[in-house]
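K.L.:
structural data only, the sequence is not supplied:
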């Protein structure tokens, strides 16, 4: 009882000195790990109809679960992908704040939205984040996909294999590349570790990343996982680019 009272007093002092703020707009909020009501209301949630493979949102009235043109031309290596929201200015501010500003207070909220986006999918056996190359990890000091994966693992009560997959090639940024160039850029960039092979053998894997554009990085990861024994690879991201680069 005394310890609980001390914790409450300590938290009250901390909230007074450093009040919780919305990770998107900076407005004061009641508790960390949430968005303010305005930012939450402005999130462009992805709901059906959508592509059955890559989760690309379709226009109202389109057939839910059908494949988009890109997936029909070249199916991804992962079995399905889902995203919580459309990658618009609001989602972009959260992702950039996390990746480059170190604003991690929004991770629990992002994780909850991601968990909701895969509620209809079969429950996987374990969770693996898309890894960063060691050089980039040293510069950034953390892997945003691993933070999201950890939150998802807690929400879904699933084991997290944070280091089963590694990025063995330091590839240039995908940002300015078209679809074909992105695929070439990450070809052979990922491999499963020795311990990872034991963990994923015959298992259904949920791959976690922050943003999905063309799916090149996720496909390269899924290919490595399946070659090393994973039976199934699903993908969940926080945000989905609605109009991926062509070419």
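P.N.:
That came in fine, so what should we check first? Note that the structure is a prediction, hence the values are computed from the model and not measured. Numbers count the residues shown, from 1 in each chain.

K.L.:
every contact and neighbour count from this point should use C-alpha atoms.
P.N.:
Fine.

K.L.:
now residue 220: which helix or strand?
P.N.:
helix 216-227 (DSSP states H and E).

K.L.:
for that helix, packing partners?
P.N.:
helix 179-186, strand 190-192, strand 232-240 (3 or more C-alpha pairs under 8 Å, 6 or more residues apart in numbering; DSSP states H and E).

K.L.:
tell me which of the ones you listed sits most buried.
P.N.:
strand 232-240 (a mean of 26; mean count of other C-alpha atoms under 10 Å).

K.L.:
so it versus helix 216-227, what angle?
P.N.:
160 degrees (axes from the mean of the first three to the mean of the last three C-alpha atoms, to 10 degrees).

K.L.:
what comes into contact with strand 232-240?
P.N.:
Residues outside strand 232-240 that contact it (C-alpha atoms under 8 Å, 6 or more residues apart in numbering) are 56, 78-87, 91, 110-111, 113-114, 117-118, 203-213, 218, 222, 225-226.

K.L.:
how distant is stretch 62-76 from the center of its chain?
P.N.:
The chain centre lies 21 Å from the centre of stretch 62-76; the measure is C-alpha atoms, centre = their mean, to the nearest Å.

K.L.:
check it against this one:
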């Protein structure tokens, strides 16, 4: 049986995992002592947890060691503004072409990993398959990648779902990640500060221009929450950064509410492997 990098505990404030073993393990919580240990051992043998990526049995929850090794963690050198990894080190403070040609409303962006096949599987499992047991590990990786942003930050604000989408999904994956990052960093979370005031299409399959149009004016701050934002250094939390259109629209809403600065922290970002600084 493969070993996982970590066996993340269930986020107590997130929706429980939907795995069969997860349901049985919670039911066994009332059994004490020797019987509980024996029952859990039997359960692990009968219903082993599977790697969310390759479906091989793993010890604990999450991904196996082989799939973890395939994740491409983002480390320097990268663009200091957008966090886009460079193919070579251009020297300090040199920006990517994207940051110069089309600077976003947010100040800086950081991501834990590149959005590759394994990262995509993790994101989709968290987002669509109720695998909130993945949030603790993903959130810890994000906290490590965003340490520079978290130092001195005042608030964590997750990208919100529209209420109709939230009703169907039952939880916000960005909120689940932000809770973990808040516990890791001590930065306060303001889960209801930012609202999606207009339903939007799914961004998947849209061009960069259409993505920007799709989310234009889709976010806002309620009047009673503006004092919470005003003058604060805010970190916007999301699962994936693709074109940056959603993050940019959210940042503009926060800046209209007079946030002092908005940075972005995501689990994964789409990266063009041929990008280079100028």
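P.N.:
Looks like it came in fine. Every value quoted in this text rests on a predicted model; they were computed, and no experiment measured them.

K.L.:
which residues of structure 1 does stretch 127-139 of structure 2 align to?
P.N.:
Counting by TM-score structural alignment, stretch 127-139 of structure 2 pairs with residues 99-111 of structure 1.

K.L.:
what's the matching stretch in contact with?
P.N.:
Contacts of stretch 99-111 of structure 1 (C-alpha under 8 Å, 6+ apart): 22-24, 32-35, 94, 97-98, 140, 143-144, 147-149, 151-152, 155, 238.

K.L.:
how long is it from one end to the other?
P.N.:
The straight-line separation of the ends of stretch 99-111 of structure 1 (C-alpha to C-alpha, to the nearest Å) is 15 Å.

K.L.:
quick check: buried residues in it?
P.N.:
By neighbour count on 16 or more other C-alpha atoms under 10 Å, the buried set for stretch 99-111 of structure 1 is 99, 104, 105, 106, 107, 108, 109, 110, 111.

K.L.:
just say helix, strand or coil for the fifth one.
P.N.:
Read it as residue 107 of structure 1. Following DSSP: H, G, I helix; E, B strand; the rest coil, the label given to residue 107 of structure 1 is helix.

K.L.:
so stretch 219-226 of structure 1 aligns onto which residues of structure 2?
P.N.:
Taking TM-score structural alignment, stretch 219-226 of structure 1 hits residues 248-255 over in structure 2.

K.L.:
the matching stretch vs structure 1, average distance?
P.N.:
In the superposition against structure 1, stretch 248-255 of structure 2 averages 0.6 Å from its aligned positions (mean C-alpha distance after the TM-score superposition for structure 1).

K.L.:
about what we covered before: would you turn the buried residues of stretch 99-111 of structure 1 into JSON lines with distance to residue 51 of structure 1?
P.N.:
Below are the buried residues of stretch 99-111 of structure 1 laid out as JSON lines (distance: C-alpha to C-alpha, whole Å):
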{"residue": "99", "distance to residue 51 of structure 1": "28"}
{"residue": "104", "distance to residue 51 of structure 1": "30"}
{"residue": "105", "distance to residue 51 of structure 1": "31"}
{"residue": "106", "distance to residue 51 of structure 1": "28"}
{"residue": "107", "distance to residue 51 of structure 1": "26"}
{"residue": "108", "distance to residue 51 of structure 1": "27"}
{"residue": "109", "distance to residue 51 of structure 1": "25"}
{"residue": "110", "distance to residue 51 of structure 1": "22"}
{"residue": "111", "distance to residue 51 of structure 1": "22"}
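
K.L.:
other SSEs contacting the longest helix along structure 1?
P.N.:
With DSSP state H setting the assignment, residue counts place helix 2-17 as the longest helix in structure 1. Using 3+ C-alpha pairs under 8 Å, 6+ apart as the contact test, no helix or strand touches helix 2-17 of structure 1.

K.L.:
still on that earlier bit, so which of the helices and strands packed on helix 216-227 of structure 1 gets nearest residue 159 of structure 1?
P.N.:
With C-alpha to C-alpha as the measure, strand 232-240 is the member of these nearest residue 159 of structure 1 (15.1 Å).

K.L.:
what's the mean distance for that closest one versus structure 2?
P.N.:
Strand 232-240 of structure 1 versus its aligned partner: 0.6 Å mean (mean C-alpha distance after the TM-score superposition for structure 1).

K.L.:
what stretch of structure 2 does stretch 147-167 of structure 1 fall on?
P.N.:
Under TM-score structural alignment, the match for stretch 147-167 of structure 1 is residues 176-196.

K.L.:
how long is that stretch end to end?
P.N.:
17 Å.

K.L.:
other residues contacting that stretch?
P.N.:
Contacts of stretch 176-196 of structure 2 (C-alpha under 8 Å, 6+ apart): 11, 13-14, 132, 135-136, 138-140, 142-143, 150, 153-163, 175, 218-222, 225-226, 228-229, 237-239, 250, 254.

K.L.:
now stretch 53-66 of structure 1
P.N.:
46-52, 67-68, 71, 75-76, 79-83, 215, 240, 242.

K.L.:
list buried members of those residues by neighbour count.
P.N.:
46-52, 67-68, 71, 76, 80-83, 215, 240, 242.

K.L.:
for stretch 188-196 of structure 1, what is the distance to the chain centroid?
P.N.:
Distance, centroid of stretch 188-196 of structure 1 to centroid of chain: 19 Å (C-alpha atoms, centre = their mean).

K.L.:
my bad, should have said stretch 24-32 of structure 2
P.N.:
30 Å.

K.L.:
and for it, what are the contacting residues?
P.N.:
So stretch 24-32 of structure 2 is contacted by 36, 39, 40, 43 (C-alpha under 8 Å, 6+ apart).

K.L.:
quick one: map residue 180 of structure 1 onto structure 2.
P.N.:
Aligned partner of residue 180 of structure 1 by TM-score structural alignment: residue 209.

K.L.:
could you pull up the residues touching that match?
P.N.:
Applying C-alpha under 8 Å, 6+ apart, one finds that residue 209 of structure 2 lies in contact with no residue.

K.L.:
so how far is residue 218 of structure 2 from it?
P.N.:
On the measure of C-alpha to C-alpha, residue 209 of structure 2 and residue 218 of structure 2 end up 15 Å apart.
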